[in-house]
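In: here's a sequence, model it:
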Amino acid sequence: MDFNTLIIGAGAAGLICAAQAPGKCLVIDHAKAAGEKIRISGGGRCNFTNLYASAENYISRNPHFAKSALARYTQWDFIDWVTRSGIAYHEKTLGQLFCDTSAKEIIAMLLKGVADAGGQVQLNTAVQSVSPIDGGYAIQMSGPHGPGSVTARHLVVACGGKPIPKMGATDFALRLAQQFGIPVTHTYAGLVPFTFSGAQQEAFQTISGVAAPARLQTNGTTFEEAVLFTHRGLSGPAALQVSSYWAPGDALTLGLLSEMALRQAVRNAKETEGRKSPLTVLSRLLPARLVSLVLQDLALPERIADLTAAQLDRLAERLTKWQLTPAGTEGYRTAEVMVGGVDTSALSSKTMMAKTQPGLYFIGECVDVTGWLGGYNFQWAWSSGWVAGQAIKAQL
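Out: Alright, predicted model coming up:
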């Protein structure tokens, strides 16, 4: 064999895997630079993990599959590596950890890990075909470096999913899985803004750029974070989180205030400043432009003192349980993740190796394990890549 290990994809999962796999290891990627999604993540500062990462923060047909990898290589293990590498970081919100300076520090740390393990990274290299051979795999490649064909005992597929095609993302990993008879689940864009059409889109265009804390729910799953109204629809952390649980035709329930807070504010205003308008009173609790849009079709009185019980009920329904049905999402063009992927029933949770194809591993985003927003998907990349690397190391 030319190499003990060949890894397709120089992203988060592929690089950490290569850093664990000593011996002759080659990482290839069609991009011009390693770790491009790491570089652009977190506004260039890389939300590299989450303090609270556990299997409960992931979507999969088998919610138990991720437990083994996440337990064997935890967020604390990766944080320790970051700390030992002298990378300064901070917690932003909800356990999200970011580099103080640049995501490039994480990439440099990973590349040093690969080099220290004796591995090589070859960029501008695309895979043309993969074929099983006795004891391993033959990989046909194209690129300026050559050779055009190599063999490897272990083949690790770490080339991600479909999001952000302008960066070169494809469904190659899924097609390769299917080539070897490994099932793939239904896939769709996740952590992605919603789009609306017709009158609802026109209404949201008038408040584009307005953000507010909210409670957003679909299909029994709820997130309490900010929403951001855009010229095309609804974005912000809560919307991105909920999008991974949404299916076309499903409604969203948007809560902008708690019913208790709303009724208390109205009661106090009626008692002390009854001449004030509902718009004035509610704009103390929410952005005025948003309040104006919410109230425009409710036919409320000019004075808060004249608000009837029935009108307050309608107002409460709108502000606490606003029913919205998106036309769709922005799709893979802006999605942060792909939901679904290589079926976990076909993989070992301890090694990430295909059960029916010795020496073939699938790690990271291409697997049917999708994390929440906030560093969880990077942690899955670190954990799944690490266990695959350890499994390969154990066979040397």
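In: from now on I want contacts and neighbour counts done on CA atoms only, so please keep to that.
Out: Will do.
In: residues in contact with the longest helix seen in the chain?
Out: Secondary structure of the chain per DSSP state H: the longest helix is helix 376-394. Applying CA atoms under 8 Å, 6 or more residues apart in numbering, the external contacts of helix 376-394 come out as 5, 12-22, 47-50, 53, 57-58, 66, 69-70, 72-75, 78, 154, 350-353, 361, 363-365, 369-371.
In: next step: the residues you listed restricted to helices.
Out: Using DSSP H, those in helices are 12-20, 69-70, 72, 75, 78.
In: show me which of the contacts of helix 376-394 are buried.
Out: Neighbour counting by 16 or more other CA atoms under 10 Å classes 5, 12-22, 47-50, 53, 57-58, 66, 69-70, 73-75, 78, 154, 350-353, 361, 363-365, 369-371 among the contacts of helix 376-394 as buried.
In: so where do the helices sit in the stretch 1-150 of the chain?
Out: 12-20, 36-40, 67-72, 75-84, 104-116 (DSSP state H, counting those that start in this stretch).
In: for these, which one sits closest to residue 243?
Out: Distance to residue 243, taken as CA to CA, is lowest for helix 36-40 among the helices of the stretch 1-150 of the chain, at 20.4 Å.
In: I'd like to know which elements that closest one is packed against.
Out: Other elements packing on helix 36-40 under the criterion 3 or more CA pairs under 8 Å, 6 or more residues apart in numbering; DSSP states H and E are helix 104-116.
In: would you indicate which residues of the helix it packs on are buried?
Out: Here helix 104-116 shows 104, 105, 106, 107, 109, 110, 111, 112, 113, 114, 115 as buried, counting by 16+ other CA under 10 Å.
In: need the max-distance pair from those residues.
Out: Top of the distance list for the buried residues of helix 104-116 (CA to CA): 104 and 115, 16.3 Å.
In: not counting its neighbours along the chain, what's nearest residue 169?
Out: Nearest residue to residue 169 in three dimensions, chain neighbours excluded: residue 162, at 5.2 Å (CA to CA, 6 or more residues apart in numbering).
In: the residue nearest to residue 124 when sequence neighbours are not counted: neighbour count?
Out: The shortest distance from residue 124 to any non-neighbouring residue, by CA to CA, 6+ apart, is to residue 30 (4.4 Å). Here the number of neighbours of residue 30 (other CA atoms under 10 Å) works out to 21.
In: show the contacting residues for residue 30.
Out: 9, 123, 124, 125, 126, 168 are the contacts of residue 30 under CA under 8 Å, 6+ apart.
In: Proceed likewise with the subsequent sequence, for comparison:
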Amino acid sequence: MNGHYEVVIIGAGAAGLMCAAEAGKRGRSVLIVDHAKKPGRKILISGGGRCNFTNYDVSANNYLCQNPHFVKSALSQYTNWDFISLVSKYGIEYEEREHGQLFCVDSAKHIVDMLLQECDLPNVSQRYRCDVQDIEKTETGFRFKADTDTITCDSLVVATGGLSMPKLGATPFGYKIAEQFGLSVVSTSAGLVPFTLHKEDKEDFAELSGIAIPAEITAQDGTLFKEALLFTHRGLSGPSVLQISSYWKAGQTVTINLIPEADVLDLFIQSREKHPNQSLKNTLAKVLPKRLVEVLIERKVLEDKPLKQFNEKQLHEIDQQLQHWQVLPNGTEGYRTAEVTLGGVDTQHLSSKTMECKQVPGLYFVGEVMDVSGWLGGYNFQWAWSSGFVAGQWV
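Out: All right, here's what the predicted structure looks like:
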């Protein structure tokens, strides 16, 4: 089935489907191709199957990119409110969770169904389990092999995503296309990912697996997140850890405030006055899980004795230790559990207004394949909607 399309989009994820819908509405003949069996696989499993599809508060500050200004144009052309309106138009119920995160009340499947309905146009075709090879530039556009067929197109959109979640079929294909056409790729790593710990730390904290506490985590560059921290049998997870992992580099420590919501020094001084024989362990158990306090004592981070045996300077030092607990991660769990890929196609090669490659007319990149990574909280999906939308206006 050889054929010509005005627009071919490689990748039927969030950004690819959004781009296809927009190009289709403009009357362009569109073909979406994907090697997966079905569209939107990452959407379906995201947010525990509920899809955190955007956030009430979105700005360029919520993104990591070597050019921090790059995201501004697309985010302003298609905002979080535009996507919320689309979701509302389809009658999809959603709820707000902490930090303005918006989730489907029922199922992420509603978001995929909505995007497929948006693409349900006579001029938009889809092909799955399709292997794309031998992409080449022609005088009028591009030519490639789709399985055994030869397809030509005027505009080619790369919406292949990053390397996170390889079980869903993630591959470096998009980066290879970029490099084939002379574009540089910012080195990639796993982002929004749990930390693993060194052997001794892992053994000490393994028994805390499943315990979550409010925490404030700071990376060496000063970036700070205040959200829950979760101990796991492999290391540390939870929203605060996932967020800070995108700012962490191998070999660096992170600083954790274990008591961001408690004035522990005041608790110590008042408790010492009223209950001078009360142990440090039992005092701290009022603001921290008792088992965590016990582990910190076992590790000699803290010394357990009656409060009356501590002077005010010592109590202040304990307070500071709990606010500045240093952890040296062994690494991260990697792409297997990462929610996003840091790095990607260098945005210096792309127009921030259209997502078109400056030196290869007709070649576009959208979504996670490029060097744009959002925070946890719906920001990566918003980038998919915004970048997909703007490319759809131009392809």
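In: one step back: which one of the contacts of residue 30 of structure 1 sits in the busiest neighbourhood?
Out: When neighbours are counted by other CA under 10 Å, residue 9 leads the contacts of residue 30 of structure 1 with 27 neighbours.
In: map that residue across to structure 2 for me.
Out: Taking TM-score structural alignment, residue 9 of structure 1 has residue 11 as its aligned residue in structure 2.
In: then residue 100 of structure 1?
Out: Using TM-score structural alignment, the equivalent of residue 100 of structure 1 in structure 2 is residue 105.
In: residues contacting the closest residue to its match other than its chain neighbours?
Out: Nearest non-adjacent residue to residue 105 of structure 2, counting by CA to CA, 6+ apart: residue 94, 4.8 Å away. Applying CA under 8 Å, 6+ apart, we find residue 94 of structure 2 in contact with 102, 103, 104, 105, 106.
In: surely the second one touches residue 84?
Out: No. The pair formed by residue 103 of structure 2 and residue 84 falls short of the contact definition of CA atoms under 8 Å, at 10.8 Å.
In: now for those two: what residues contact both?
Out: With contacts taken as CA under 8 Å, 6+ apart, the residues that reach both residue 103 of structure 2 and residue 84 are residue 54.
In: so which of these two has more stuff around it?
Out: The neighbour comparison of residue 103 of structure 2 against residue 84 (other CA under 10 Å) goes to residue 103, with 25 against 17.
In: okay, residue 38 of structure 1 and residue 31 of structure 1: tell me how far apart.
Out: Residue 38 of structure 1 sits 13 Å away from residue 31 of structure 1, going by CA to CA, to the nearest Å.
In: neighbour count winner among those two?
Out: Neighbours around residue 38 of structure 1 and residue 31, counted as other CA under 10 Å, are more numerous at residue 38. The numbers are 21 against 18.
In: how about the more buried one, what's its partner in structure 2?
Out: Under the alignment (TM-score structural alignment), residue 38 of structure 1 pairs with residue 43 in structure 2.
In: verify the stated contact: its match with residue 14.
Out: Yes. Counting by CA under 8 Å, residue 14 is a contact partner of residue 43 of structure 2 at 7.0 Å.
In: and for those two, which residues touch both?
Out: Counting by CA under 8 Å, 6+ apart, residue 43 of structure 2 and residue 14 have no contacts in common.
In: what is the burial count for residue 375 of structure 2?
Out: Neighbours around residue 375 of structure 2, by other CA under 10 Å: 20.
In: once you drop chain neighbours, what's closest to whichever residue in structure 1 pairs up with it?
Out: Mapped onto structure 1 by TM-score structural alignment, residue 375 of structure 2 lines up with residue 372. Sequence neighbours aside, residue 57 is the residue nearest to residue 372 of structure 1 in space, at 5.8 Å (criterion: CA to CA, 6+ apart).
In: mind listing the strands for the stretch 51-200 of structure 2?
Out: Ranges of strands in the stretch 51-200 of structure 2, per DSSP state E, counting those that start in this stretch, are 52-55, 63-64, 94-96, 101-104, 124-127, 132-137, 142-146, 149-158, 185-191, 195-197.
In: and if you look at the stretch 251-395 of structure 2?
Out: 254-257, 325-327, 329-332, 340-345, 363-365, 373-374.
In: for residue 215 of structure 2, find the nearest of the ones you listed.
Out: The nearest among those, by CA to CA, is strand 254-257 at 5.6 Å.
In: roughly how far does the counterpart of residue 225 of structure 2 in structure 1 sit from residue 242 of structure 1?
Out: Alignment note (TM-score structural alignment): residue 225 of structure 2 maps to residue 223 of structure 1. Separation of residue 223 of structure 1 from residue 242 of structure 1 (CA to CA): 7 Å.
In: need the overlap of contacts for those two.
Out: 216, 217.
In: neighbour count winner among those two?
Out: When residue 223 of structure 1 and residue 242 are compared for neighbours, residue 242 comes out ahead with 25 against 16, by other CA under 10 Å.
In: show the contacting residues for that one.
Out: Residue 242 of structure 1 sits next to 191, 216, 217, 218, 221, 222, 223 when contact means CA under 8 Å, 6+ apart.
In: want to throw the residues you listed into CSV with secondary structure and distance to residue 291 of structure 1?
Out: Conversion of the contacts of residue 242 of structure 1 to CSV gives the following (DSSP: H, G, I helix; E, B strand; the rest coil; distance: CA to CA, whole Å):
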residue, secondary structure, distance to residue 291 of structure 1
191, coil, 27
216, strand, 17
217, strand, 20
218, strand, 23
221, strand, 26
222, strand, 23
223, strand, 21
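In: buried members of those residues into PyMOL, please.
Out: A single PyMOL command selects the buried members of the contacts of residue 242 of structure 1 (16+ other CA under 10 Å):
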select buried, resi 191+216+217+218+222+223
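In: can you put the contacts of residue 242 of structure 1 in JSON lines and add distance to residue 286 of structure 1?
Out: As requested, these are exported to JSON lines (distance: CA to CA, whole Å):
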{"residue": "191", "distance to residue 286 of structure 1": "25"}
{"residue": "216", "distance to residue 286 of structure 1": "16"}
{"residue": "217", "distance to residue 286 of structure 1": "19"}
{"residue": "218", "distance to residue 286 of structure 1": "23"}
{"residue": "221", "distance to residue 286 of structure 1": "24"}
{"residue": "222", "distance to residue 286 of structure 1": "20"}
{"residue": "223", "distance to residue 286 of structure 1": "19"}
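In: all set now, cheers.
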